[in-house]
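**Student:** give the three-dimensional model of this entry:
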Amino acid sequence: MYKVAVVFLLALLSAACQTQSEKAQTEKWDSFRCLHLRDQVPVTRQSAAYIRDRSESGDGLCTTILGQMYERGLGVTVDLDKARATYLVAAKLDRSAYVQLARLAEEGIGEPVDPAKARRLYEQSGAHENNKLAAVRLAKLLEDGVGGPEDKSGALNLYLKSLDRYNDDAWKGVQRLRDPSTIHDAGKVSRYNALWSRGLKNTLSRHMRHANYKFLKDFKKQPNLAPVKLEFEFSAGSLAPTVTILKGSGSSVFDDAVLTEMNLYRFPDEPILPAEQKTWKVNSEFGRDMW
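**Tutor:** All right, here's what the predicted structure looks like:
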């Protein structure tokens, strides 16, 4: 009898956990629906009512979106005072919403420009933790010494922490401030170099595709040619690679043309190399998909 009771209790607890999990998932999708409805053109009266109802029920994301609607006139009349008040309510539910209030202060939207206030609000929104938008915007203020003391080291740290995509705002910030001798966080260096490699792959692929079209006209169809295996060597301080053919195509004329064309390629920015490392090598092939 005791074992039956225990099994029954465990079944009830499991059902309760599943119910809570399903409820949390439903709440999450209800919140994301606010994002979808905000981006409709135009935002209908029914959509605005749904977002407002979700906000009144204590949904932080939907409350932030309602503030954006008042700010931008999406489905409602533009009302910057209501926008600010709504962002304040959202920030009490989720402090990341302070980034909206910081932006208003920084850009002078509905209030005087106040970069010092913007700095404080970006910090409140979690710029030093996991709010990447706040981190990048705060970093720019620190970099330029706007609203407080200049702090390029602090700005660089925030940019590195916020890296998400090659050539995004955080990446561009790193390029302006980068000094490999002052960057010691191995995790951030690894993340930066991974994005750099991705940028290199994309730009090199575009260069090769362009060369393919050019060579199709110059060399016509020659299916007997093997792909040319290439090595691109990066040297610190230069974006121009040293290109070496590791294995040719079988045609010296074609190989020379490939080498000439690939020497026109330039690396996208620089990787962050350890002090003892002076070069970085990348191998690739040209001509595999040409014919």
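**Student:** alpha carbons only for contacts and neighbour counts from here, please
**Tutor:** Fine.
**Student:** longest single helix anywhere in the chain?
**Tutor:** helix 2-38 (DSSP state H).
**Student:** helices and strands around the helix or strand that it is followed by, which ones?
**Tutor:** Next along the chain after helix 2-38, taking DSSP states H and E as the criterion, comes helix 45-56. Counting contacts by 3 or more Cα pairs under 8 Å, 6 or more residues apart in numbering; DSSP states H and E, helix 45-56 is packed against helix 2-38, helix 60-72.
**Student:** please provide the structure for the following sequence as well, for comparison with the first:
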Amino acid sequence: MRKAALLLTFTALAAGCTNTGPGSPGDPYASIRCSKSLDPPPIPIEHVEYVRAQSDDGDLYCKNVLALMYESGTGVPQDIPKAKALFQSIADVDEAGYHNLGRMAEQGIGETPDYAKARALYQRSISVSDSKRKLAKFMEEGIGGPQDLNGAMALYLEVSSEDMYRLRAKGVPLSPEQINDFNAGWLKGVTSRIQMKTGQVKNSLPLEVTRGPALKPVWFALKYIKGSLVPEIDLLESSGNNIVDHLVLKGMSSYRFRYEPIMPEGKTVWPLVTSLSPNSAPRSLE
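**Tutor:** The predicted structure follows:
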């Protein structure tokens, strides 16, 4: 298994694991040191022994790494049964450990692919975001059990904007609370993308602007208009330099909303107010 795949499964479980356990020596850097085992081979034997010792002392993070090493044959002979036993020992202490057991059942690692088993294991490790998304996909497509679009949507609302919007386009109904969650997810995504865009626009300004005399922030509104992914942009407060204002608004004019929120009845405009400071870091949406 490639390092990227190792890191993916390692990260998925790590959120639910603690760095120390019964008998742990309490090394505050154990997780960092153990994660070096995911580097390309060869791995020094003393490092393998360090990971094994931390695992034996109850460090769940390092135990997870050791299991991944046995699964892939990284630094140790490949041993799928031993990898599963280690993952199970983690699951006995922390339900997040079921994620990798579910992944192995889904992929047929050491066994015939068993989607019903994988679905049940992802359900048991639902505190892990990757498990939640996997379970939602299984529920959406009826894999390993009955199709449940409403259940899938409830999970996507927590972990996956892309899937949330896609499933919404299929006409899956939402409760008022879910609509609020849906719009909150939309706003979070928009906020992040607009901040990235303002950063790009700032970097595109001429040096005589970014290194010149201090200017006031350019305050402007990007308005989502119901039914259109193209925002209207209004200047709210000038920087004090009309040329800079023009460059900022021109740069922002290529921004597009990726998805639509669920607008309340009778509301057609959702204004988003932000600013760009030509001589300092971009400001956040307010």
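**Student:** where does the TM-score land?
**Tutor:** Comparison of the two superposed chains (TM-score structural alignment, normalised by the length of structure 2) gives a TM-score of 0.72, and 255 aligned residues with a Cα RMSD of 3.6 Å.
**Student:** picking up where we left off before, what about the longest helix of structure 1, distance to the chain center?
**Tutor:** 32 Å (Cα atoms, centre = their mean, to the nearest Å).
**Student:** what does stretch 98-105 of structure 2 give?
**Tutor:** That offset, for stretch 98-105 of structure 2, works out to 19 Å (Cα atoms, centre = their mean).
**Student:** repeat for stretch 227-247 of structure 1
**Tutor:** That offset, for stretch 227-247 of structure 1, works out to 29 Å (Cα atoms, centre = their mean).
**Student:** same question, stretch 73-81 of structure 2
**Tutor:** Counting by Cα atoms, centre = their mean, stretch 73-81 of structure 2 comes out at 29 Å from the chain centroid.
**Student:** what's it in contact with?
**Tutor:** Residues outside stretch 73-81 of structure 2 that contact it (Cα atoms under 8 Å, 6 or more residues apart in numbering): 37-38, 41-45, 48, 68-72, 109-110.
**Student:** tell me where structure 1 has strands.
**Tutor:** Assigned by DSSP state E, the strands in structure 1 fall at 228-235, 242-247, 279-286.
**Student:** what's the average distance of the second one to structure 2?
**Tutor:** Once the two models are superposed, strand 242-247 of structure 1 sits on average 1.7 Å from its counterpart in structure 2 (mean Cα distance after the TM-score superposition for structure 1).
**Student:** and the contacts of that strand?
**Tutor:** 228-234, 255, 259, 262-263.
**Student:** what angle sits between that strand and strand 279-286?
**Tutor:** 50 degrees (axes from the mean of the first three to the mean of the last three Cα atoms, to 10 degrees).
**Student:** surely Met257 of structure 2 touches Ser192?
**Tutor:** If you look again at residue 257 of structure 2, you'll see it is Phe, not Met. No - between Phe257 of structure 2 and Ser192 there is no contact under Cα atoms under 8 Å: 11.6 Å.
**Student:** more neighbours, the two?
**Tutor:** Each of Phe257 of structure 2 and Ser192 has its neighbours counted (other Cα atoms under 10 Å); Phe257 has more, 18 against 12.
**Student:** corresponding residue for the more buried one in structure 1?
**Tutor:** Under the alignment (TM-score structural alignment), Phe257 of structure 2 maps onto Phe267 of structure 1.
**Student:** wait, its match touches Pro241, no?
**Tutor:** Yes - when contacts are counted by Cα under 8 Å, Phe267 of structure 1 is listed as touching Pro241 (6.9 Å).
**Student:** give me the common contacts of these two.
**Tutor:** Phe234.
**Student:** circling back to that earlier point, which one of the contacts of stretch 73-81 of structure 2 sits closest to Leu60 of structure 2?
**Tutor:** Leu68 (12.3 Å; Cα to Cα).
**Student:** and the closest one, what does it touch?
**Tutor:** Contacts of Leu68 of structure 2 (Cα under 8 Å, 6+ apart): 6, 10, 74, 83.
**Student:** and the strands of structure 1 as a markdown table, adding distance to Asn130 of structure 1 and mean neighbour count?
**Tutor:** Output for those, formatted as a markdown table (distance: least, Cα to Cα, whole Å; neighbours: other Cα atoms under 10 Å):
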| stretch | distance to Asn130 of structure 1 | mean neighbour count |
| --- | --- | --- |
| strand 228-235 | 33 | 19 |
| strand 242-247 | 39 | 16 |
| strand 279-286 | 31 | 15 |
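**Student:** need these in JSON lines (columns: distance to Ala90 of structure 1).
**Tutor:** JSON lines is the format used below for the strands of structure 1 (distance: least, Cα to Cα, whole Å):
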{"stretch": "strand 228-235", "distance to Ala90 of structure 1": "48"}
{"stretch": "strand 242-247", "distance to Ala90 of structure 1": "54"}
{"stretch": "strand 279-286", "distance to Ala90 of structure 1": "47"}
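**Student:** the helices in the stretch 51-200 of structure 1, which residues?
**Tutor:** When assigned using DSSP state H, counting those that start in this stretch, the helices of the stretch 51-200 of structure 1 occupy the ranges 60-72, 80-93, 98-107, 115-124, 132-144, 152-161, 169-177, 186-219.
**Student:** would you list these in CSV and tack on distance to Gly287 of structure 1?
**Tutor:** What follows is those, written out as CSV (distance: least, Cα to Cα, whole Å):
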stretch, distance to Gly287 of structure 1
helix 60-72, 49
helix 80-93, 55
helix 98-107, 49
helix 115-124, 50
helix 132-144, 40
helix 152-161, 36
helix 169-177, 32
helix 186-219, 7
